[in-house]
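Any chance you could fold what I've pasted below:
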Amino acid sequence: MRAVLCKQFGPPSSLVVEDLPSPVAGPGRLVVSVKACGVNFPDTLIIQGQYQFKPELPFSPGGEVAGIVKAVGEGVTRFKPGDRVIAATTWGGYAEEVVAEAARTLPMPDGMDFATAAAFTLTYGTSHHALKDRAVLQPGETLLVLGAAGGVGLAAVELGKAMGARVIAAASSPAKLAVCRDHGADELIDYAAEDLRERIKALTGGRGVDVVYDPVGGDYSEPALRGMAWRGRFLVVGFAAGRIPSLPLNLPLLKGCAVLGVFWGAFTRNEPELNAANLRELMQWVGDGRLRPHVSARYPLERAADALDDLVQRRVHGKVVLTTED
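All right, here's what the predicted structure looks like:
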């Protein structure tokens, strides 16, 4: 089988594609013939040795795949060869075949194509956990999403609307904001051309926003925190801008607001039953048409470095995926 390999930590250009033996399913695991693999920001970190997990070299990046079960290991009863599935793998997905834990695998909904399925779990799982479990977002509240045209950001926009919130989408260009509007955003902020804090004030009549969803970090976190309403919740999702901000802790004191960390991967391991219930709810919402995953580009395995580079350079709207078939 072909696989994209990280043989030494470095930038996307250091990745190579090689032929490897097919993997074998151990107890509680299954082998998935990968049809598509989502490309996510953690992939750019894990190949540089900067992620929370550091697999032994060499390894393939790729934390979410969609494909067909090829083989099952001892004790696996929920799946059989031929089943269409979505699996969370943390790494290993940039390949034609991957071993997945049965406990972190779920059936693909009827009618969902492989590319959409591979673009769904991590982004919507992260954003759903953030808004439902961490922020406890309520109908009628105002949600501000930073980096709103990215994978998790666009998922947060859609989920915020599905949960009954008024959604303000903030992104860095009119083209990105147009995608956000198409996916349900009520208000838009171009923070490359507008003052983020002043626009929050204007759009909320000076009250501020109830929830901030921040996967960006950098220079945007503090003005967003300053734009919080009383008893607001600030969600720390990631640092796509590259810099982890230092926030003045007098702001949560003055606003009576909470700063909440969001780590979906750890949540899936520590609270698997709640995660499974969340995923069932998400699949129901997809079936109801309330969510529309946006795949803006598809790349073959051989162009994995291009896909990651586009992500790093923030040229991606929604999600991009790698595919194993022409």
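
only C-alpha atoms for contact and neighbour calcs from this point on.
Noted.

Need the contact partners of the helix or strand where residue 98 lies.
Using DSSP states H and E, residue 98 sits within strand 97-101. Strand 97-101 is contacted from outside by 1, 22-25, 28-34, 87-89, 92, using Cα atoms under 8 Å, 6 or more residues apart in numbering.

What is the subsequent helix or strand relative to that strand?
That would be, after strand 97-101 and using DSSP H and E, strand 105-107.

Tell me which other helices or strands that following strand touches.
strand 84-88 (3 or more Cα pairs under 8 Å, 6 or more residues apart in numbering; DSSP states H and E).

And the strand it packs on, how far out from the chain middle?
For strand 84-88, the separation from the chain centroid amounts to 15 Å (computed by Cα atoms, centre = their mean, to the nearest Å).

Tell me which other helices or strands that strand touches.
When contacts are defined as 3+ Cα pairs under 8 Å, 6+ apart, strand 84-88 packs onto strand 64-72, strand 97-101, strand 105-107, helix 121-128.

residues making contact with stretch 224-241?
Residues contacting stretch 224-241 (Cα under 8 Å, 6+ apart): 41, 130, 134-135, 196-197, 200-201, 207-218, 251, 255-263, 312.

Stretch 178-197: end-to-end distance?
Its start and end residues considered, stretch 178-197 measures 21 Å (Cα to Cα, to the nearest Å).

quick revisit: identify each buried residue in the strand holding residue 98, please.
Buried residues in strand 97-101, counted by 16 or more other Cα atoms under 10 Å: 97-101.

try stretch 26-40
Quick answer for stretch 26-40 (16+ other Cα under 10 Å): 26, 29-40.

before we move on, what about stretch 248-258?
By 16+ other Cα under 10 Å, the buried positions in stretch 248-258 come out as 251-252, 255, 257-258.

which helices and strands does the top helix by length along the chain pack with?
Longest helix in the chain by number of residues (criterion: DSSP state H): helix 272-287. Helices and strands touching helix 272-287, by 3+ Cα pairs under 8 Å, 6+ apart, are helix 121-128.

Pull the distance from the helix it packs on to the chain's centre.
Centre-to-centre, helix 121-128 and its host chain are 5 Å apart (Cα atoms, centre = their mean).

What helices and strands are in contact with that helix?
In this structure, helix 121-128 packs against strand 84-88, helix 151-162, helix 264-270, helix 272-287, with contacts taken as 3+ Cα pairs under 8 Å, 6+ apart.

Would you agree residue 202 falls within a helix?
Yes: according to DSSP: H, G, I helix; E, B strand; the rest coil, residue 202 belongs to a helix.

What number of residues are in the vicinity of it?
Neighbour count for residue 202, taken as other Cα atoms under 10 Å: 12.

Distance-wise, check it relative to residue 187.
Per Cα to Cα, residue 202 is found 11 Å from residue 187.

Over to residue 111?
Using Cα to Cα, one gets 32 Å for the distance from residue 111 to residue 187.

Now the second one, please; I'll put the structures next to each other:
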Amino acid sequence: MQAWQVHENGEPNEVMRLAEVARPTPGEGQVLLRVRAANVNFPDALLCRGQYQVRPPLPFTPGVEICGETEDGRRVIANPVLPHGGFAEYALADARALLPAPEPLDDAEAAALHIGYQTGWFGLHRRAHLKAGETLLVHAAAGGVGSAAVQLGKAAGATVIGVVGGADKAAVAHELGCDVVVDRRSEDVVAAVKEATGGRGADVIYDPVGGQAYAQSAKSVAFEGRIVVVGFASGTIPSPGLNHALVKNYSILGLHWGLYHAKNPKLIQHCHEQLAELAAQGVIKPLVSERVSLEEAADAVQRVADGATTGRVAVMPRNGAVA
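Below you'll find the predicted structure:
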């Protein structure tokens, strides 16, 4: 079978190599899946760079989110078990963690309903307890993680402010349903949020970016607001001023979605059921901006790493299909 492999750490387009390799053999509790679609996530770039919290042995195949098909023909979504990731014709997954692919979604959309939407659901509902009528601020609102949070925020009845970088991404954020869109390249984010909220600030801030975005969040959060720290796509991990959180009465909430697999896996299943119902109602629909061939996977990972994409980019192996 064909699979992309990383033999040394570095930039994705420099270290990912497409090779002919043996089909992986499932271990105890694992299942072999035919990959129908594999979505590109920022952690794939971090894996290539050797900067992710999980460091699989070299060589490994990246690709942390797939829609696959079991040997008995079931269409499922899964997080592949590294080193046998999803940018390949076949991948391995934990049999207990398989989730049914929602029928209304095609393969690429089904794969995209997993990491980004589960992260959004846990961040907004489990951690921040977002309520209808509140204001939600989403950084990188046109990206894969951000676009999921925008849709989930709207589904929860929140007013959503999306922060983006550039006119093209602003247009995407408007299409996603953001009530207010702020282009950080041409606007003062803090001033724009204050204006949009009558000076009060945002009740919940969803931040997968870190760095300057977090600094803006601390200045834009409302009294008793909640900042959900999701990741650091900017490459800079902020050092929050806890004295500022104290005097302004806001909460800083960490979210490591993967930890729920170990600490409370039943919540993963419950979350998926909620997401599948929203998808069936047409309330949420993953934004898949591109579908590329397996041969184009390294370029796709690099573009995601560079912040040059919107929504999700899906890699479609030749043996994959659109449902």
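
Quick check: TM-score for this pair?
Superposed pair, TM-score by TM-score structural alignment, normalised by the length of structure 2: 0.95. Supporting alignment: 316 aligned residues with a Cα RMSD of 1.2 Å.

Relative to structure 2, what is the average displacement of the longest helix of structure 1?
Compared with structure 2 after the fit, helix 272-287 of structure 1 shows a mean deviation of 0.6 Å (mean Cα distance after the TM-score superposition for structure 1).

what's the next secondary structure element after that helix?
Using DSSP H and E, the helix or strand that directly follows helix 272-287 of structure 1 along the chain is strand 295-300.

Of all the residues in that next one, which ones are buried?
Along strand 295-300 of structure 1, these residues count as buried under the neighbour rule (16+ other Cα under 10 Å): 295, 298-300.

related to what we said a few turns ago, strand 64-72 and the strand holding residue 98 of structure 1, what's the angle between them?
With axes from the mean of the first three to the mean of the last three Cα atoms, to 10 degrees as the basis, strand 97-101 of structure 1 and strand 64-72 are set at 90 degrees to each other.

Strand 97-101 of structure 1 vs structure 2, average offset?
Strand 97-101 of structure 1 sits 0.7 Å off on average (mean Cα distance after the TM-score superposition for structure 1).

That strand to strand 84-88, inter-axis angle?
Here strand 97-101 of structure 1 runs at an angle of 70 degrees relative to strand 84-88 (the same axes, to 10 degrees).

how near is the residue positioned nearest the centre of structure 2 to residue 6 of structure 2?
What sits nearest the mean C-alpha location of structure 2, by Cα atoms, centre = their mean, is residue 116, with 3.0 Å. Distance, residue 116 of structure 2 to residue 6 of structure 2, by Cα to Cα: 24 Å.

before we move on, back to that, if I read this right, the residue nearest to the centre of structure 2 contacts residue 144, doesn't it?
Yes: counting by Cα atoms under 8 Å, residue 144 is a contact partner of residue 116 of structure 2 at 6.5 Å.

Please enumerate the helices of structure 2.
For structure 2, applying DSSP H gives helices covering 12-15, 42-49, 107-112, 115-121, 144-155, 167-176, 189-196, 212-220, 242-248, 259-263, 265-280, 297-305.

The fourth one corresponds to what range in structure 1?
Under TM-score structural alignment, the match for helix 115-121 of structure 2 in structure 1 covers residues 122-128.

quick one: that stretch to structure 2 mean distance?
Mean deviation for stretch 122-128 of structure 1: 0.7 Å (mean Cα distance after the TM-score superposition for structure 1).

residues making contact with that stretch?
63-64, 88, 151-153, 155-156, 159, 262-264, 278-279, 282.

Mark which of these are buried, thanks.
Burial by neighbour count, 16+ other Cα under 10 Å: within these this picks out 63-64, 88, 151-153, 155-156, 159, 262, 264, 278-279, 282.

List the single closest residue to the aligned partner of residue 245 of structure 1 in structure 2 in space, sequence neighbours excluded.
Residue pairing (TM-score structural alignment): residue 245 of structure 1 is matched to residue 238 of structure 2. Nearest residue to residue 238 of structure 2, sequence neighbours excluded (Cα to Cα, 6 or more residues apart in numbering): residue 211, at 5.3 Å.

got a list of what the counterpart of the one you found in structure 1 touches?
Under the alignment by TM-score structural alignment, residue 211 of structure 2 pairs with residue 218 in structure 1. Listed by Cα under 8 Å, 6+ apart, the contact set of residue 218 of structure 1 reads 239, 241-245.

now do residue 76 of structure 2
Contacts for residue 76 of structure 2 (Cα under 8 Å, 6+ apart) come out as 67-70, 98-101.

roughly how far apart are residue 98 of structure 2 and residue 303 of structure 2?
28 Å.

hmm, back to that, export the helices and strands packed on strand 84-88 of structure 1 to CSV and tack on distance to residue 192 of structure 1?
Below are these laid out as CSV (distance: least, Cα to Cα, whole Å):
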stretch, distance to residue 192 of structure 1
strand 64-72, 31
strand 97-101, 40
strand 105-107, 39
helix 121-128, 24
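
Tell me which residue of structure 2 is furthest from the middle?
Here the centre of structure 2 is the reference, and by Cα atoms, centre = their mean the most remote residue is residue 247, at 32.2 Å.

What distance do you get for it to residue 241 of structure 2?
Distance from residue 247 of structure 2 to residue 241 of structure 2, by Cα to Cα: 10 Å.

cool, residue 36 of structure 2 as well?
As judged by Cα to Cα, residue 36 of structure 2 and residue 241 of structure 2 stand 45 Å apart.

Then residue 25 of structure 2?
According to Cα to Cα, residue 25 of structure 2 and residue 241 of structure 2 sit 49 Å apart.

Give the buried residues for stretch 146-166 of structure 2.
146-154, 156, 158-165.

whereabouts in structure 1 does it align?
With TM-score structural alignment as the criterion, stretch 146-166 of structure 2 aligns to 153-173.

Between its first and last residues, how far does the matching stretch reach?
In stretch 153-173 of structure 1, first residue to last residue: 14 Å (Cα to Cα).

contacting residues around residue 30 of structure 1?
Listed by Cα under 8 Å, 6+ apart, the contact set of residue 30 of structure 1 reads 24, 69-73, 76, 99-102.

of those residues, which stay in contact in structure 2?
Retained in structure 2 (both residues aligned by TM-score structural alignment, their matches' Cα atoms under 8 Å) from the contacts of residue 30 of structure 1: 69, 99-102.
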